[in-house]
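Q: Structure, please.
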Amino acid sequence: MSAEHAVRVVVVDDQEVVRAGFAALLNTQPDFTVVATAADGAEAISHCRAHRPDVVLMDVRMPTMDGIEATRQITAGAADGEPPRILMLTTFDLDEHVYDALAAGASGFLLKDVTAERLFDAVRVVAAGEALLAPSVTRRLIGEFARFRPRPASPLLAELTPREVEVLRLVAEGLTNAEIAPRLVVSEETVKTHVSRLLRKLGLRDRVQAVVTAYESGLVVPRSDGHRAGRPASR
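A: I've put the predicted structure just below:
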């Protein structure tokens, strides 16, 4: 793949060894180009403005400005185009700060001990405009912290059709479009259309934000049994 068509990535971590390691791994792939690295959130925002990356690997805890606030500012949108997708990096799975970052607009998260192939797959998934409902703890993380932070149901939920509400519930349970289709006895393309419409009506970027909304509004009640494992899912 030519450099002009490669996925442009910014790597953000306050530890030089970590960010250099991720950058080196990503640059081994012909479809990735690391355009910048940053040591904190403020620097990440500056690089995003200057380089307009497709994906940002963002550490959660950093000095000066943490990954949550940086994510919030980056995903708030740019006047001249779509903001980059953000993958959070964390050292442990049930991290309240990661939950805050997902709620702020991140498209998923990865543990820092992720394998190289898993890292590559994750960057490709979010670069394609999809939400990374992986690793398997993502849905459990959202359910765990949403139960302690209930919010009033969004008035926008009232704008959803009964079928769209049903699809939202199934998305929040971690089902892919291919799994939802036979449940509702419709085509996968029909499910994709329902998902796109409900995201648009709720003003959400992707499935991760849909899951957060479903749990925080009480539309879906968190389970304690870890019933389903999340996974990369097509929109």
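Q: contacts and neighbour counts: CA atoms only from here.
A: Fine.
Q: Next, count neighbours for Glu159.
A: Counted with other CA atoms under 10 Å, residues neighbouring Glu159 total 13.
Q: Same check on Arg19?
A: Using other CA under 10 Å, Arg19 has 21 neighbouring residues.
Q: Show me what the helix or strand hosting it is packed up against.
A: In this structure, Arg19 is located in helix 16-26 according to DSSP states H and E. In terms of contacts (3 or more CA pairs under 8 Å, 6 or more residues apart in numbering; DSSP states H and E), helix 16-26 is packed against strand 7-12, strand 32-38.
Q: Include mean neighbour count and distance to Thr190 when you put those strands into a markdown table, please.
A: Supplementary listing: these in a markdown table, determined by neighbours: other CA atoms under 10 Å; distance: least, CA to CA, whole Å:
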| stretch | mean neighbour count | distance to Thr190 |
| --- | --- | --- |
| strand 7-12 | 25 | 29 |
| strand 32-38 | 21 | 32 |
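Q: ok, Gly218 - contacts?
A: Under the criterion of CA atoms under 8 Å, 6 or more residues apart in numbering, the contact list for Gly218 reads 150-151, 153.
Q: Now with 7 Å, please.
A: Taking CA atoms under 7 Å, 6 or more residues apart in numbering as the criterion, Gly218 is in contact with 150, 153.
Q: next one: Ala181
A: Residues touching Ala181, when contacts are defined by CA under 7 Å, 6+ apart, comprise 187-188, 191.
Q: To compare against the first, here's the next sequence to fold:
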Amino acid sequence: MIRVLIVDDEWMVRAMLRTIMETAPDMTVVGEASDGNEAVEQAAAHAPDVVLKDATAPEMLAAVRSAAHGDAMLSPKITRRLLRDFAGTGRSEARGRLDVLTAKEREVLVAVGGGLSNPEVAAALHMSEATAKTHVSRILAKLALGNRVQAAILAHRAGLLDP
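A: Next comes the predicted model:
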């Protein structure tokens, strides 16, 4: 059973998220919090597996399951904010690091930089989910990165997602 802590400052949003989570047979809501301080207290008290929000119901359920299996998922909104904060420096250095990637790996990196999950990368680039996962793993290994968030930041720093 995946243990979920719901955090949002709006009680109606928390209630809606609880309803969504409780429809899934593999999830249980262990607590709710209305702010960051309360979230820390609730997390310490209930030891949830996952704390997530800001997605559609199917995305939310998929994200919870993904996070419970050790993968990190960020909503595109959060990804954009992180990237905006960190992407402004080191463009030429970042571009140089990408020289080790194949053309297809660069395409996958752009998709990851856009906040896409492995299934979304697979659909967007017309490949199987297993192939998308393999490309992401190779990208992380070649670039000596610990996770897809770091890869997304590097893609933005290199200007791969600039219009």
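Q: Tell me how the two chains score on TM-score.
A: Structural agreement between the overlaid chains, expressed as a TM-score with TM-score structural alignment, normalised by the length of the second structure, amounts to 0.66; 152 aligned residues with a CA RMSD of 4.1 Å.
Q: on that earlier part again, out of the helices and strands packed on helix 16-26 of the first structure, flag the one nearest Ala178 of the first structure.
A: Using CA to CA as the criterion, the shortest distance between Ala178 of the first structure and these is 26.5 Å, found for strand 7-12.
Q: related to what we said a few turns ago, now restrict the contacts of Ala181 of the first structure to buried residues only.
A: With burial judged by 16 or more other CA atoms under 10 Å, the buried subset of the contacts of Ala181 of the first structure is 188, 191.
Q: can you map out the strands along the first structure?
A: Assignment of strands within the first structure using DSSP state E yields the ranges 7-12, 32-38, 55-59, 85-90, 108-111, 131-132, 232-233.
Q: residues contacting the counterpart of Gly31 of the second structure in the first structure?
A: Alignment note: Gly31 of the second structure maps to Ala36 in the first structure; criterion TM-score structural alignment. For Ala36 of the first structure, the set of contacting residues under the criterion of CA under 7 Å, 6+ apart consists of 10-11, 47.
Q: Now distance to Ala146 of the first structure too, for those, in JSON lines please.
A: As requested, the contacts of Ala36 of the first structure are exported to JSON lines (distance: CA to CA, whole Å):
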{"residue": "Val10", "distance to Ala146 of the first structure": "29"}
{"residue": "Val11", "distance to Ala146 of the first structure": "28"}
{"residue": "His47", "distance to Ala146 of the first structure": "32"}
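Q: thinking again about what came up before, redo the strands of the first structure as JSON lines? Include distance to Glu173 of the first structure.
A: Formatted as JSON lines, the strands of the first structure follow (distance: least, CA to CA, whole Å):
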{"stretch": "strand 7-12", "distance to Glu173 of the first structure": "30"}
{"stretch": "strand 32-38", "distance to Glu173 of the first structure": "32"}
{"stretch": "strand 55-59", "distance to Glu173 of the first structure": "26"}
{"stretch": "strand 85-90", "distance to Glu173 of the first structure": "21"}
{"stretch": "strand 108-111", "distance to Glu173 of the first structure": "16"}
{"stretch": "strand 131-132", "distance to Glu173 of the first structure": "14"}
{"stretch": "strand 232-233", "distance to Glu173 of the first structure": "12"}
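Q: And those: which comes nearest Ala210 of the first structure?
A: Each of the strands of the first structure was scored for nearness to Ala210 of the first structure using CA to CA, and the closest is strand 131-132 (10.0 Å).
Q: In terms of secondary structure, what does the closest one contact?
A: Under the contact definition 3 or more CA pairs under 7 Å, 6 or more residues apart in numbering; DSSP states H and E, strand 131-132 of the first structure sits against helix 116-127, strand 232-233.
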